[in-house]
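Chemist: No letters, just coordinates:
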């Protein structure tokens, strides 16, 4: 596990500002994580009440993003951070955008759950959603833990896991197409499952983005648009 030593400042208020940013990001992340779990539960159980709650709570996630963005702007303007402190603020700005978009994807899954509750279950695809959902939930939980502990190794594992999610998504698509071919009357309902799987794939992408932000925060490396193998090589060279 990596240790990020944020600079100590004469102003204890500056230290508390940075710690508050970290804590509030984790609160927002926990809310998003719960949204994803609830959205998947709603889809699997056709529970429109849970799904509606997911949609309503999305407003709270949006407010967290706005509040944290304002706090980051204030820190940049008033404290003029440098080095690791600056990376911390920039990382928070990037992370909250990814977290907000993950919340949007959870909301999409919840909307699919409501539509399937109204129209009737799809003939298949739920096993694929369950399996892929478990992989994505693990990514989200792991990447938030990696941020809490500034753990580059764990962040790298999350980036690697995204490839597995992509493979599972492609496999699920091939399987689900067979349901539509066998019974064209179910196409509309099966498309709801496809959109839910697509949302999960996007949540996996955002989790990888956050993993890359953590690597930037701790090591100062910009690894965006870089393969996992290349990221690993860069980390080993330091």
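Modeler: Yep, it's here. Owing to the predicted nature of the structure, the values given are computational and were not obtained by experimental measurement. Residues are numbered from 1 along each chain as shown.

Chemist: From now on I want contacts and neighbour counts done on CA atoms only, so please keep to that.
Modeler: OK.

Chemist: May I see the buried residues of the helix or strand containing residue 95?
Modeler: If you go by DSSP states H and E, residue 95 is part of helix 83-119. For helix 83-119, a neighbour-count test (16 or more other C-alpha atoms under 10 Å) marks 84-93, 95-117 as buried.

Chemist: Quick check: chain neighbours aside, which residue is closest to the spatially most central residue of the chain?
Modeler: Note on the chain: the residue nearest the mean C-alpha position is residue 207, at 4.1 Å, using C-alpha atoms, centre = their mean. In space, and not counting its chain neighbours, residue 207 is closest to residue 140: 5.9 Å by C-alpha to C-alpha, 6 or more residues apart in numbering.

Chemist: The one you found contacts residue 209, doesn't it?
Modeler: No. Under the criterion of C-alpha atoms under 8 Å, residue 140 is not in contact with residue 209, lying 11.0 Å apart.

Chemist: where exactly do the helices run in this structure?
Modeler: 12-45, 48-79, 83-119, 126-149, 152-182, 187-219, 228-237 (DSSP state H).

Chemist: Enumerate every residue touching the nearest residue to residue 55 once chain neighbours are set aside.
Modeler: Leaving aside its sequence neighbours, residue 55 sits nearest to residue 107 (C-alpha to C-alpha, 6+ apart; 5.4 Å). Taking C-alpha atoms under 8 Å, 6 or more residues apart in numbering, we find residue 107 in contact with 35, 39, 54-55, 58.

Chemist: As CSV, these with neighbour count and distance to residue 176 would be great.
Modeler: As requested, the contacts of residue 107 are exported to CSV (neighbours: other C-alpha atoms under 10 Å; distance: C-alpha to C-alpha, whole Å):
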residue, neighbour count, distance to residue 176
35, 28, 25
39, 29, 20
54, 27, 26
55, 20, 26
58, 19, 29
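
Chemist: this is the other structure I want to compare:
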């Protein structure tokens, strides 16, 4: 087998890994969407659907991680190719955790529907932040597919909006529960849902940061935001 053939096969292996990651990302995105619909529409069947499908995400994570390990062992990639494989391995961990958070949303929503179908807490922030999290996850995956560092930096910036919605809801929730102790149990379930959504945003942000790492070769996970933007766009 000549070098050109080896290089071509290596490219195919990398493309296969990327395709599998995007497939997993699409499944996680669907899970978040269905979980939020289950909550918004008070639909237990949708919640159960999310819970039942969660194992398929775990299976994909193991499959892709194994493929990453095998590719590194066989091909010994370097430079950007190595960064791509490492980023895929880390990104699928974040996707799996985002899938776990979608399951939490579904389980907590199901309990609220079953135990407090007529709860009086205004959960507009949860619904809004849920839509924002779905959009952020979709955009982070698009950035990964296109290896677009500049757009990835915008995803990182926009994650702040979900954090703000979460903090606003927590403040409102504390007021509700203080005024009506009977709502504490339901309030805690809603808090868990809001926190799960906030974490989905965090995982999407992490995936976007991996894109910058692949393209620019810089680890921007713990740098100030202005420095991250500068690195992504230079």
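Modeler: Arrived safely. This one's a predicted model, so the numbers in the text were calculated from it and none came from an experiment.

Chemist: The residue nearest to residue 207 of the first structure matches what in the second structure?
Modeler: Matched to the second structure by TM-score structural alignment, residue 140 of the first structure sits across from residue 137.

Chemist: ok, now how distant is that match from residue 232 of the second structure?
Modeler: 19 Å (C-alpha to C-alpha, to the nearest Å).

Chemist: more neighbours, the two?
Modeler: Legend: neighbour count by other C-alpha atoms under 10 Å for residue 137 of the second structure and residue 232, higher for residue 137 (29 against 24).

Chemist: From residue 208 of the second structure, how far out is that one?
Modeler: Residue 137 of the second structure sits at a distance of 9 Å from residue 208 of the second structure (criterion: C-alpha to C-alpha).

Chemist: Likewise for residue 183 of the second structure?
Modeler: 37 Å.

Chemist: Same check on residue 142 of the second structure?
Modeler: According to C-alpha to C-alpha, residue 142 of the second structure stands 9 Å off from residue 208 of the second structure.

Chemist: Pick out whichever of those two has more residues nearby.
Modeler: residue 208 (31 against 17).

Chemist: In this structure that one contacts residue 152, no?
Modeler: Yes. Look at residue 208 of the second structure against residue 152 with C-alpha under 8 Å: they come within range, at 4.7 Å.

Chemist: so what's in contact with those two at the same time?
Modeler: 140, 143.

Chemist: so what's residue 102 of the first structure closest to, chain neighbours aside?
Modeler: Per C-alpha to C-alpha, 6+ apart, closest to residue 102 of the first structure is residue 203, 5.3 Å.

Chemist: Same check on residue 84 of the second structure?
Modeler: Of all residues not flanking residue 84 of the second structure in the chain, residue 214 sits nearest, at 5.5 Å (C-alpha to C-alpha, 6+ apart).

Chemist: tally of neighbours for the aligned partner of residue 81 of the first structure in the second structure?
Modeler: Aligned by TM-score structural alignment, residue 81 of the first structure pairs with residue 77 of the second structure. If you count neighbours by other C-alpha under 10 Å, residue 77 of the second structure ends up with 15.

Chemist: And the equivalent of residue 91 of the first structure over in the second structure, how close does it get to residue 190 of the second structure?
Modeler: Counting by TM-score structural alignment, residue 91 of the first structure lines up with residue 87 in the second structure. Taking C-alpha to C-alpha as the measure, residue 87 of the second structure falls 33 Å from residue 190 of the second structure.

Chemist: Residue 132 of the second structure too?
Modeler: 17 Å.

Chemist: Tell me which of the two has more neighbours.
Modeler: Neighbours were counted for residue 132 of the second structure and for residue 190 using other C-alpha under 10 Å; residue 190 has more, 24 against 21.

Chemist: right, and that one touches residue 108 too?
Modeler: Yes. Distance between residue 190 of the second structure and residue 108: 7.3 Å, which falls inside the contact criterion (C-alpha under 8 Å).

Chemist: where's the alignment partner in the second structure of residue 66 of the first structure relative to residue 170 of the second structure, distance?
Modeler: With TM-score structural alignment as the criterion, residue 66 of the first structure lines up with residue 62 in the second structure. For residue 62 of the second structure, the distance to residue 170 of the second structure equals 35 Å [C-alpha to C-alpha].

Chemist: same check, this time on residue 151 of the second structure
Modeler: For residue 151 of the second structure, the distance to residue 170 of the second structure - C-alpha to C-alpha - is 30 Å.

Chemist: now residue 61 of the second structure
Modeler: Where residue 170 of the second structure is concerned, residue 61 of the second structure sits at a distance of 32 Å (C-alpha to C-alpha).

Chemist: Settle it for me: which of the two has more neighbours?
Modeler: Comparing residue 61 of the second structure with residue 170 by neighbour count (other C-alpha under 10 Å), the higher total belongs to residue 61, at 22 against 18.
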